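Below are the sequence and a predicted model for it; my questions follow.
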Amino acid sequence: MTKSYKLLEAELEKMAFRDGACIIMAINPDDVEVSNWVRLKCQYGCPSYGKKLSCPPYSPTPEDTRKVLKEYSKAYLIGYSGSIFKGYGEEKFGEIFPKALKQIRKSILELEKHSFLSGYYKSFTYGFCGPCTLCKQCSAENGDLTCKLPKESRPSMEAAGMDVFKTVRNAGLELEVQNEVNQNDLRMYTLLLLE
């Protein structure tokens, strides 16, 4: 039997906050901004372009993403703040960031699985903030287009053509480009789709 959205939402909120999220907000999938220019930023600016199966050119195109979003009636924007990094002590940010991403990726996959087991069989979450870091070297770098961890790997919102800044602002939240790395002010988001 499928759980009610209300009950599932309360459970997802509890799980997300337990794992370091600072916000989980229901949004309409129509409010997710998908733009073709986002893919250009990956292609001309990210060193992972063509080197990760969760990144362009292998990730869903903006056109594909628009089609997928039309198949859902509910989405959850899940945000994390720099406070998630405090549990890692005095390590340098460059050493902390991959560890925190691993924790967050595990958490969002648990949210997807919990939604699935609650009767929302179309549940899907996007990866988190940048390229996949599950493997030291993605098989794509060797020309093998078979992911070693397909149950865990997901394209990030931006890899799928989503304008994260505009989507967050559409939800009534603030998100600005940061001129310097101040982990306390850092805001990061991902998206969970449900039907």
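Right, received. Where do you want to start?

switch to C-alpha atoms for all contacts and neighbour counts from now on
Fine.

The lengthiest helix in the chain: what's the following helix or strand?
Taking DSSP state H as the assignment, the helix of the chain that covers the most residues is helix 93-117. Toward the C-terminal end, the helix or strand that comes next after helix 93-117 (DSSP states H and E) is strand 124-125.

Could you list the buried residues of the helix or strand just after that following strand?
Moving toward the C-terminus from strand 124-125, the next helix or strand (DSSP H and E) is helix 164-170. Across helix 164-170, burial judged by 16 or more other C-alpha atoms under 10 Å covers 164-168, 170.

Output the residues you listed in CSV, with distance to residue 10 appended to each entry.
Formatted as CSV, the buried residues of helix 164-170 follow (distance: C-alpha to C-alpha, whole Å):
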residue, distance to residue 10
164, 24
165, 26
166, 26
167, 22
168, 21
170, 23
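
hold the first one in mind and look at this next one:
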Amino acid sequence: MKVLFVCTANICRSPSAELLARAAGPGDVEFSSAGTHARDGEPINPDMVAELTAGPDASAFRSRRLTHAIVEEADLMLTMEAGHRAFVIDEWPAAFARVFTLGQAARAIASAPTGLDRVALLDHLGSSRGHADPALDVPDPYRRGTEACAGCVQSLRDHLRALLPALQSEGQQKEL
């Protein structure tokens, strides 16, 4: 399974989600990220790296712009904001069934029956997606200081705590 996180520049939220998910998610799920308006090759924002110090190593990460090929590879796309989700759907309408905001997916998973395999989980997400409520968006911390970055990382961790267990096979549970 391939899970793609999407934000604007791929230097704050989506790479942080990718790195946190890689550290705590199942090893047989491939986590990656891209940005709707990213410049290829940029490192993660230093303020975000500071918030991830107790977590995964961010030194090798480089941003990438969202492309058709990246969208086609993803089984599940999780955007940071409703606006990112709308961008993906506008550019690649065929991806509709596979794209959710991270908050939207976390909310839908909360109502999922336990024990669903990944295919059934994706079906559940699609059938119970609800509205992409902007209140569930992960706020953009870019150039807003360390407090905003800390809040962003906490929001990502909260959403991932809801999402990652649903993606894990039995016995793969890790701490986030």
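Structure's in. What do you need? This one's a predicted model, so the numbers in the text were calculated from it and none came from an experiment.

What would you report as the TM-score here?
Laid over one another, the chains give 0.31 as their TM-score (TM-score structural alignment, normalised by the length of structure 2), with 94 aligned residues with a C-alpha RMSD of 5.2 Å.

picking that back up, just the buried residues of helix 164-170 of structure 1 now: which is nearest residue 14 of structure 1?
residue 168 (20.9 Å; C-alpha to C-alpha).

Give me the distance between that closest one and residue 108 of structure 1.
18 Å (C-alpha to C-alpha, to the nearest Å).

One more: residue 102 of structure 1?
For residue 102 of structure 1, the distance to residue 108 of structure 1 - C-alpha to C-alpha - is 10 Å.

With residue 165 of structure 1 instead?
20 Å.

With residue 22 of structure 1 instead?
Counting by C-alpha to C-alpha - residue 22 of structure 1 and residue 108 of structure 1 are separated by 13 Å.

Which residue, other than its chain neighbours, is closest to residue 189 of structure 1?
Excluding its sequence neighbours, the residue lying closest to residue 189 of structure 1 (C-alpha to C-alpha, 6 or more residues apart in numbering) is residue 79, at 4.3 Å.

Then residue 118 of structure 2?
residue 167 (6.3 Å).

Correct me if wrong: the one you found contacts residue 120.
No. Counting by C-alpha atoms under 8 Å, residue 167 of structure 2 sits too far from residue 120 to count as a contact (10.7 Å).

Comparing those two, which residue is more hemmed in?
residue 167 (21 against 13; other C-alpha atoms under 10 Å).

Quickly note the distance from that one to residue 158 of structure 2.
Taken as C-alpha to C-alpha, the span from residue 167 of structure 2 to residue 158 of structure 2 is 15 Å.

Likewise for residue 125 of structure 2?
According to C-alpha to C-alpha, residue 125 of structure 2 and residue 158 of structure 2 sit 18 Å apart.

Residue 152 of structure 2 too?
Counting by C-alpha to C-alpha, the gap from residue 152 of structure 2 to residue 158 of structure 2 is 10 Å.
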